[in-house]
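Asker: what follows is a predicted protein model with its sequence.
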Amino acid sequence: MKTGNYMNIENGQYIAGEFLGVRVEDKTNRNTGETWQEYFFGISIPVRKGYAGQTVTIDVKLPKAAIESGEQNGVQEYVGKFALVPVNIMANSYKDKAYVTNYFDKQRKIILPNDLKLAKAV
């Protein structure tokens, strides 16, 4: 199941769209009362076969290692721009439902098309 526009660059998956920014979601463990925060990058992509200008927002979840290294703090320059966001896709299922989660891949960088240099085929 695809959840966005993907491009294979640098041997990985990218979601291509307008970078919307960072969203923080507060979570609480119902059993222990422990609280934590989850961070997401928002990427806006056009709706396939949708109305002119219609978009959908794709959430890209930041893994714990990315949060600890402060990835959520260094993305202001991308807000409002078209960007390629590197992701690792994890498929899960629960009872009779299946879903995918897009995780930010901190081993690769967010690419702006102006920064993209294509190598000439040899």
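Answerer: That came through fine.
Asker: please make it C-alpha for all contacts and neighbour counts, starting now.
Answerer: Will do.
Asker: ranges for the strands of the protein?
Answerer: 6-8, 13-28, 35-46, 55-61, 82-94, 97-104 (DSSP state E).
Asker: which strands or helices does the last one pack on?
Answerer: Here strand 97-104 is seen to pack against strand 55-61, strand 82-94 when contacts are counted using 3 or more Cα pairs under 8 Å, 6 or more residues apart in numbering; DSSP states H and E.
Asker: take a look at this one as well, against the first:
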Amino acid sequence: MKTIKRPPVLLLLNLLLASIIFLINAPEYTLFYYINAVFYIVFFYLFVALLMWVIRGKFFDGITYSFRRFQSKVSKQRDYLEEWKNKPLPSDTVNYSWLRMFFFHGSFMLIIMLVLLAIYYV
């Protein structure tokens, strides 16, 4: 958990992970394949960050609430101890610090990838 609070350490781990992916998957060791390895890391971070952003924006709250209500009305087994109205919605479960962390690392790795692309094409 302390690694997450120190962004430079995690950024170095991301670059190390990209290097390991590069060494394992590359048919030949060129800058092109290293850029592809960095893209895999960038895609993961930005995909998770955008998914968390959509969830935090309360996009799925209405759907979740209506499914819970429908299930409680249709269910033949009433569970009086579990109140469906008091369950947390998906937007309540997303931690803002994790969202910022994923966006920060995804955007920083994207900048590194764009710099590498500029070097490759120049």
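Answerer: On my side now, so go ahead. Computed from a predicted model, the values in this text were never measured in an experiment.
Asker: where does the TM-score land?
Answerer: With the length set by TM-score structural alignment, normalised by the length of structure 1, the two chains reach a TM-score of 0.22; 50 aligned residues with a Cα RMSD of 4.6 Å.
Asker: one step back: out of the strands of structure 1, which is closest to E68 of structure 1?
Answerer: strand 35-46 (11.1 Å; Cα to Cα).
Asker: just how off-centre is stretch 38-48 of structure 2 within its chain?
Answerer: 8 Å (Cα atoms, centre = their mean, to the nearest Å).
Asker: I would like the residues contacting that stretch, please.
Answerer: For stretch 38-48 of structure 2, contacts defined as Cα atoms under 8 Å, 6 or more residues apart in numbering pick out 14-15, 18, 102-103, 105-107, 109-110, 113.
Asker: in the residues you listed, find the pair that's most separated.
Answerer: Among these, A18 and F103 lie farthest apart (Cα to Cα), at 17.7 Å.
Asker: report the central residue of structure 2.
Answerer: V48 (1.8 Å; Cα atoms, centre = their mean).
Asker: flag every buried residue along the strand or helix carrying it.
Answerer: Assessed by DSSP states H and E, V48 of structure 2 sits inside helix 31-56. For helix 31-56 of structure 2, a neighbour-count test (16 or more other Cα atoms under 10 Å) marks 33-39, 41-42, 45-46, 49, 52-53, 55-56 as buried.
Asker: tell me the buried residues in the following helix or strand past that helix?
Answerer: Next along the chain after helix 31-56 of structure 2, taking DSSP H and E as the criterion, comes helix 61-74. Neighbour-count burial for helix 61-74 of structure 2, counted by 16+ other Cα under 10 Å, picks out 61, 65.
Asker: so how far is helix 61-74 of structure 2 off the chain centroid?
Answerer: With Cα atoms, centre = their mean, you get 27 Å for helix 61-74 of structure 2.
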